[in-house]
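Q: no sequence for this one, just the structure:
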């Protein structure tokens, strides 16, 4: 609807088949605008020469002695399975022969030999008994509020305790593609309803699932007792040190403790006590700001918003009297209880406000819980939160663990001379990009650690607080995941084509070693960092780190790649790492977002070996269809299953002229049944081996 593709700000500036629509609808054309971080805090290059100590403590390639992701406290905690591989049951291993990279215009879900795929649920599928069946040409906000939302991202599926045939699915709904959702003529005649439908299509979904037996495909249950939609208008409570702050009060909520809705929910994580954390990411695009410096630091313009929601609801414009603070009420980590559809979800202010990709929990040996999160913006930061209190057998008490604690931001230091980090991605003389680092406290014991800022200001304007404290500017830190077997932390840095450009302050550094003024030398492909906290203690304030992967296509003669020393000619090409996951053996899995525009292949899911002689070996498991992104990977290797969210299939096309027909592949509208869409629908997909553990043989 609305804006023709050739009028979008990123039209003609994306590479390959990366759609300008992705930039417009997903992140509000962030790359078409100036970087948000114009602070003058120290860059990595400025401090690199001060840290030439060697990396003996890092233990590259090995598993730290006694390393665990959880302490003894967790073993007795309810819902301890979380979303680790195989529901935490261990065992199992996915055997497959890596597929060849799939050209970017292939409209198919491609899986390894010996595997089948199964669509569990799609956009618009009704999840309540009184919900109408999806009708692409007869949509309404009331219907969407009772149907599976759009552009599912974070995903978890867990079997119920004591019953492997029943379980629950939780998914985020990050953003909407109105140009794919609506007939353009109808949308132009009904702009108000289009906006209301979009608000209800955001948020999260909780859906019960069933299967015949373990290892078989899951199917969603329309009448599930726990089914729930959380949308852009669902009431949330606010907790933590900033709850009730004047910075969060509006005319509609003078308490500063009740917010309507959650928006742009990207990645997330399941807690050891069975709740789900979700990160509010590119919330800036939904608001019209005032032109303040704090708005600018979060990428919020004083111009009309990207989506025009302020035309429907006054709270989406800070220029409307009484709603100046509504913007401050988004950009948080939210927590929901999928077991209780009557519970009120919570926004946790103690974890800080920024563009959270997600939040993932590790339990320290002393029982405190640690939540890690990346701020998905060029030149922004990596954070962790350490709870004040300890995990216990009391589930209700555990649900309050993220309300109090200390917030930290990461500073990385390299161990190579700055002169050896030239921006090309060439390894320094010691043979590795690595070094040490520290977690800088932003809050401590309920008090601000940032000069000149109150604790409420630190938590509401966390980016500015981190600027002041000298955090290291990173290349779009997205998913930050602790390995459930080793305890090591892995950070996906998607890319940053602005690093090292003329007029930009941040050049290459050892933690972000690729930069360039041209597209050929810029960091288009991203990288992955492996971080080991001192003594493998999640509460430690120091760490060692190394770059595991410098992503890219080894066939590209210009771009430098690095695969932990593994021969580049033996890996699957990989670009734009986004979401991370682990199987029950602690093997890393990486989903991508942007490969069509960087290396010319459909986005994909890859397995990466972390130990032994094959450390750094990248093997492609699947590829998603034309225009789609791979999201929310979930590895249940004990069940020989992998789950992914197929987000924005066919992005770059339109309702009238689709470029993808996934998942129904109805190519002729005249052949469609009532309500069916002859075009793409974001979906949750299970990829499984019908024969169980296999040797990579099969027909699909």
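A: On my side now, so go ahead. What you are looking at is a predicted structure, and each value in this text was computed from that prediction instead of being measured.
Q: Please count neighbours and contacts with C-alpha atoms only from this point.
A: Will do.
Q: neighbouring contacts of the helix or strand harbouring residue 118?
A: Per DSSP states H and E, residue 118 falls inside strand 116-122. By C-alpha atoms under 8 Å, 6 or more residues apart in numbering, the surrounding residues in contact with strand 116-122 are 111, 148, 217-220, 663, 681-690, 700.
Q: Emit the ChimeraX select command for whichever of those are buried.
A: Selection of the buried residues among the contacts of strand 116-122 in ChimeraX, burial being defined by 16 or more other C-alpha atoms under 10 Å:
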select :111,148,217,218,219,220,663,681,682,683,684,685,686,687,688,689,690
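Q: another structure for you, compare them:
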């Protein structure tokens, strides 16, 4: 039986070195990103701030005038971009006439202290799990037993630390625009599995080699068929179903695009350079209009060893010593010092495309989208039907990217048309963003104070890296640009951002939102100080950038900051587009962003326990009218957990979120979270006597007067 939070057993309070600075678990940083924040950021470039580049000293009038020409005076909001348009912040505040309502009706919850071990939802809603780590999804998979795990069993079970999430209709012919699709009563749940934490997964009965093999099977992705009795009601997953699938480190992937088959992609195991086993550290993602799912390989650097002889490896943070996971002890390809495996490192760091409707199709790694630490990849269709993908490189002082396909999407739901559309990410143009602020340098002092014009805003340019199949970077070939994309972006002078994670276009307006999670090193010795688009030194709380383009294929844009995050009650450097700071839910460390079917922005956070000593959660943000900038917290996740996803369906009045790394600050013997199986002390539950945390997919839905849904 489940019990109320106030009646649950008290959990031990772990102490770690990170807790001297905050309340994020040290284990999360150790396993998830190889402690990247504890090391100097690997971007040593001296890119100049755009405003100070004399050769690019373009006025605001000229910049936006050029944007108008490129866009053909496309209307953005209520105003056309012309020779002297309004600033992006003004345009974004105009009503767009989209949506059918104000979204879900709920009263914002109170922020929860970082020690709370519960999923907290608004009054009138309840939550349940759809699927948990270790739940069997393939034939031969056994019910989860923490004392009897094996690599073969984990390969048949839902993986660990789920991140990106979507639920697609059961038939691709039911796909319309992603904001109009009805999910019906049968669907496909797709989730990423980012990383593992062996300290809370295993007891001492497992030997180290077995632990490592189980971890390799727990990475990757899952596809699971789900059913429900009625729309708007909770889902159950099908334990055995035709489309259920596990992607893990032994799954074969196809490598495509301009870098496929080149010398830098070949190994002794794959002399063709066109296929690779497995996918690593899959973080966020995106869903395409043709019904495939994109997944970003993010902190892959923590799994591989390099000799250090190639200086380019340092730009990605690949280490020369042993790795945390130790997979090099079992498989020589993870130690690229081994003869024949020197290029294995080049085969990770890509955007992966998976077709959940075809369990026999090999997933694809798209080299045309560049290699870096991909948070995710989000798609929108331009007016000329080309496919545009926005991407962020999740590390301090890294960049924002855009891909524009060479070919155009075809309409139709027949098999041939869908097969054609699945080729659209194999060839196209790649760009990186450069931003310009419009305020005097003296007004950007690192404190986060709003400039005298009342907004953080300006203009920008998409700098070409690859165009029309040719390199736009002096001294680098196309394959070099795509394999060492960070170095190419350094050379063209891209703008350093504060950990640009999820980058997502609004499907109603086309405006693009960039979640900059944080950057505590900004303004430190030898590091770039505050800029108008990154206005705080020692930025612990992060911010959201809003980009307004003429259309998605334009190379010019206007931008503004929608939110400069933090807890306004203790931090006076917050900003919410003019909305009163004392009326918002405190928010810190924005990570993933999404849009509901009414066009509202939703933000999930990763790092609030460290920054403001509150549990992470998901938040709705109004984008237009008098409420623009209003932040309302909908959900809070358990202690040490991260809110991933999210997926919000206003029509069904349902919200979905993956709860990642709950209880990461504990151990197997002394768990600090019991999520999601909260049981009375001493009660024997479905997983035996162990009641430790299990990363899970959670669904939130309206209560119906205490009646069951069926």
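A: Everything's here; your move. Quick caveat, the model's predicted, so the values are computed rather than measured.
Q: How far away from the center of its chain is the strand holding residue 118 of the first structure?
A: Centroid separation between strand 116-122 of the first structure and its chain, computed with C-alpha atoms, centre = their mean, to the nearest Å, is 21 Å.
Q: In the second structure, what stretch matches the helix or strand following it?
A: Counting by DSSP H and E, the element after strand 116-122 of the first structure in chain order, helix or strand, is helix 141-144. On the basis of TM-score structural alignment, helix 141-144 of the first structure is assigned to residues 151-154 in the second structure.
Q: so how much does that stretch differ from the first structure once superposed?
A: Superposed on the first structure, stretch 151-154 of the second structure shows a mean distance of 0.3 Å to its aligned residues (mean C-alpha distance after the TM-score superposition for the first structure).
Q: which element is the most centrally placed residue in the second structure on?
A: Nearest to the geometric centre of the second structure sits residue 284, at 3.2 Å (C-alpha atoms, centre = their mean). Residue 284 of the second structure belongs to strand 282-287 when assigned by DSSP H and E.
Q: Tell me the buried residues in that strand?
A: Residues 282-287 are the ones in strand 282-287 of the second structure that count as buried (16+ other C-alpha under 10 Å).
Q: In contact with the residue lying closest to residue 102 of the second structure once chain neighbours are set aside, which residues?
A: In this structure, residue 102 of the second structure finds its nearest non-sequential neighbour in residue 598, 6.6 Å apart by C-alpha to C-alpha, 6 or more residues apart in numbering. Residue 598 of the second structure makes contact with 98-103, 650, according to C-alpha under 8 Å, 6+ apart.
Q: one more time with 6 Å, if that's ok
A: Counting by C-alpha atoms under 6 Å, 6 or more residues apart in numbering, residue 598 of the second structure touches 99-100, 103.
Q: same deal with residue 564 of the first structure?
A: The contact partners of residue 564 of the first structure, by C-alpha under 6 Å, 6+ apart, come to 548, 616.
Q: before we move on, what about residue 622 of the second structure?
A: Residue 622 of the second structure neighbours (C-alpha under 6 Å, 6+ apart): 600, 628-630.
Q: Return the closest of those residues with respect to residue 442 of the second structure.
A: In terms of C-alpha to C-alpha, no member of these lies closer to residue 442 of the second structure than residue 629, at 25.9 Å.
Q: Need the nearest residue in space to that closest one, chain neighbours excluded.
A: Per C-alpha to C-alpha, 6+ apart, closest to residue 629 of the second structure is residue 576, 4.7 Å.
Q: quick one, helices of the second structure?
A: 26-33, 60-71, 88-93, 151-154, 198-201, 208-218, 415-421, 478-483, 485-492, 608-612 (DSSP state H).
Q: Mind checking the ones you listed for the one nearest to residue 171 of the second structure?
A: Closest among those, once you apply C-alpha to C-alpha, is helix 415-421, at 11.8 Å.
Q: Give me the distance from the closest one to the chain's centre.
A: Relative to its chain's centre, helix 415-421 of the second structure lies at 27 Å (C-alpha atoms, centre = their mean).
Q: and what of stretch 493-504 of the second structure?
A: In terms of C-alpha atoms, centre = their mean, the centre of stretch 493-504 of the second structure is found 12 Å from the chain centre.
Q: swap in stretch 654-663 of the second structure?
A: 13 Å.
Q: quick one: that stretch aligns where in the first structure?
A: Mapped onto the first structure using TM-score structural alignment, stretch 654-663 of the second structure covers residues 641-650.
Q: Narrow the contacts of residue 598 of the second structure to those in strands?
A: Among the contacts of residue 598 of the second structure, no residue falls in strands (DSSP state E).
Q: Can you match those up with the first structure and say which hold?
A: Contacts conserved in the first structure for the contacts of residue 598 of the second structure, using both residues aligned by TM-score structural alignment, their matches' C-alpha atoms under 6 Å: none at all.
Q: Of the residues you listed, which count as buried by neighbour count?
A: Neighbour counting by 16+ other C-alpha under 10 Å classes residue 103 among these as buried.
Q: any chance of the helices of the second structure in a markdown table, with mean neighbour count and distance to residue 318 of the second structure too?
A: Listed next are these as a markdown table, based on neighbours: other C-alpha atoms under 10 Å; distance: least, C-alpha to C-alpha, whole Å:
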| stretch | mean neighbour count | distance to residue 318 of the second structure |
| --- | --- | --- |
| helix 26-33 | 20 | 11 |
| helix 60-71 | 20 | 39 |
| helix 88-93 | 21 | 38 |
| helix 151-154 | 20 | 27 |
| helix 198-201 | 19 | 22 |
| helix 208-218 | 20 | 19 |
| helix 415-421 | 14 | 35 |
| helix 478-483 | 23 | 14 |
| helix 485-492 | 22 | 13 |
| helix 608-612 | 25 | 26 |
